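Colleague: turn this into a structure:
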Amino acid sequence: PAWAGFVATSDNPRAPALLVAHLQRPSLVDSSIWQSHVDWARQQCADRRNIVAVGDFNATLANLGGDQLGPCQDAASALGLESTGTWPSALPASLGAPIDHTFFGPGWEPVAFAVLDSQATRGSDHRPIVTVLNPNSS
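Modeller: Next up is the predicted model:
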């Protein structure tokens, strides 16, 4: 759907499809567009084993109903690091909401996840995230 993001693929069969998300934020009166964007991202994860979904989901894991996006798992949650706020960068991370995520399909396993607090005021109202994934050996 418009403004939800896009999926980039490679000719290399070992490279993951990369879903780059910027989901419409829900409003107090209507979350239908946001929900359709979440459904789209969830379906992309369901359709591909070899996928990584990253970006601004405008949702905490509680908003998404857990640490899964279809069969994709949240990297921060898998590593026990899901509580650091990524938005808004004007507040301390401990007061922010973790709405930026990396979800990975079953072909991947998380090695590291970080919210870069030192970059918080550099041109965005979000703190950047960095995720390191390795191909799953199983």
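
Colleague: going by C-alpha atoms from here, please, whenever you check contacts or count neighbours.
Modeller: Noted.

Colleague: enumerate the positions of the longest helix along the chain that are buried.
Modeller: When the chain is parsed with DSSP state H, its longest helix is helix 32-47. Neighbour counts using 16 or more other C-alpha atoms under 10 Å place 33, 34, 35, 37, 38, 40, 41, 42, 44, 45 of helix 32-47 among the buried residues.

Colleague: from these, pick the one nearest residue 109.
Modeller: residue 45 (14.8 Å; C-alpha to C-alpha).

Colleague: that closest one touches residue 70, doesn't it?
Modeller: Yes. Between residue 45 and residue 70 there is a contact under C-alpha atoms under 8 Å: 6.0 Å.

Colleague: how many neighbours does the residue nearest to residue 10 when sequence neighbours are not counted have?
Modeller: Leaving aside its sequence neighbours, residue 10 sits nearest to residue 17 (C-alpha to C-alpha, 6 or more residues apart in numbering; 7.0 Å). Residues lying near residue 17 (other C-alpha atoms under 10 Å) number 21.

Colleague: alongside the first, I'd like the structure of this one:
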Amino acid sequence: MEARPRRSLTGTVVATGVVAAGAAVVGAPDWFGLAGERPFVWTVPFRVPTGVGLAGLALATGLAGLRWRRALPAATALALAAAGSLGATAARGVSAGDLPPARAGDVTFLAANVLMARADPAGVARLATDAGADAVSLPESTQAYADDVAARIRDRTGTGVQVFYLPDREGGYGTALLVSQRLGEYRPTGELTGGVKAVVTAAPVSGEGPVLAAAHTAAPVPRLVDDWGVEVRAVADWCARTPGALLAGDLNATLDHPGLHLRGSCVDAGEQTGTGARGTWPAKYPAVVGATIDHSLADGERWRAVGSRVDTIPGSDHRALTARWRPVH
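Modeller: Okay, here's the model as predicted:
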């Protein structure tokens, strides 16, 4: 007469363990080193939908537990996994952010993926000038498009703008780095070249001012997952090893992906200022459920983020990220 209850208890424990393990892996694959593996490479950027889905399963399982109590432990496990997924998002911040008034020595860096040069150049220039951007990263640009945006910025501000551009390996759309003359004269350095996507790096001719990079990495589509991992890691490593570095762009990765597990002194503006989980792609969906794949990184020994802001880019499938960096004294 005692065997059946013991078997039932054992079955409940095993089932609860399986549900708990599965929910933990789905809700936080990065904790298990799986965020760079299929299929989690595509799910981990969307923590809020995942958390909401787990919460829905927890509720349904809990309701079933009203009639079948053995379901209650599984419902609890699902609820904890949902809370963990949503809590991680809340900790990084889903605010649209804000920029404090600039001080002498601050550098403001705008990242705006312009969707194969389809975004409104006047709108992009307006974003840059309204924010007082000293540097602008334009993934999916062309040389002509970047020159157009730079000319519009010059017209609005009366300040000269240098344009550095590299085409992507796959076609006619590359990455541009625009640098205001307020930062002085710059020269391209040619680092991080040769990837599927283009990364533009530039250093001040005088030796003063920050080393800059406008970055775009391969997307983790099935045929490019390996290239994506290499390129994202290379960008993060460049940030960590380059004194005074400032970098902005579309990195096609979140801070949960292994390539963006930042090392050394490299820091992320969104994580520091409360926009670290504000979705920047796809722009057609509410930002709270989107993927935070556009970033602004810096050498944290030289710079600290004092503000960041996520804005709509007219005509693009990405949102823009503007970060204001202040020298660390």
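
Colleague: just to revisit the earlier point, looking at the buried residues of helix 32-47 of structure 1, which is nearest residue 95 of structure 1?
Modeller: residue 34 (23.2 Å).

Colleague: alignment lookup: the closest one to structure 2.
Modeller: Per TM-score structural alignment, the equivalent position to residue 34 of structure 1 in structure 2 is residue 228.

Colleague: what sits closest to that match if chain neighbours are left out?
Modeller: residue 218 (4.7 Å).

Colleague: residue range for the helix or strand just after the longest helix of structure 1 in structure 2?
Modeller: Using DSSP states H and E, the helix or strand that directly follows helix 32-47 of structure 1 along the chain is strand 51-56. Alignment of strand 51-56 of structure 1 against structure 2: residues 245-250, by TM-score structural alignment.

Colleague: which residues of structure 2 fall in helices?
Modeller: So, for structure 2 - with DSSP H - the helices run 3-27, 40-43, 47-65, 72-92, 121-131, 143-157, 225-241, 269-273.

Colleague: tell me the most buried of those helices?
Modeller: Most buried of the helices of structure 2, by mean neighbour count (mean count of other C-alpha atoms under 10 Å): helix 269-273, with a mean of 23.

Colleague: what does it correspond to over in structure 1?
Modeller: Taking TM-score structural alignment, helix 269-273 of structure 2 hits residues 75-79 over in structure 1.

Colleague: if we can go back for a sec, how far off centre is the match of strand 51-56 of structure 1?
Modeller: A distance of 11 Å separates the centroid of the chain from that of stretch 245-250 of structure 2, by C-alpha atoms, centre = their mean, to the nearest Å.

Colleague: in structure 1, which spans are strands?
Modeller: Listed in chain order, the strands of structure 1 (DSSP state E) span 5-8, 17-22, 51-56, 68-69, 72-74, 100-104, 108-115, 129-135.

Colleague: what's the closest of these to residue 83 of structure 1?
Modeller: So among those, strand 108-115 is nearest, using C-alpha to C-alpha, at 10.1 Å.

Colleague: no further questions, thank you.
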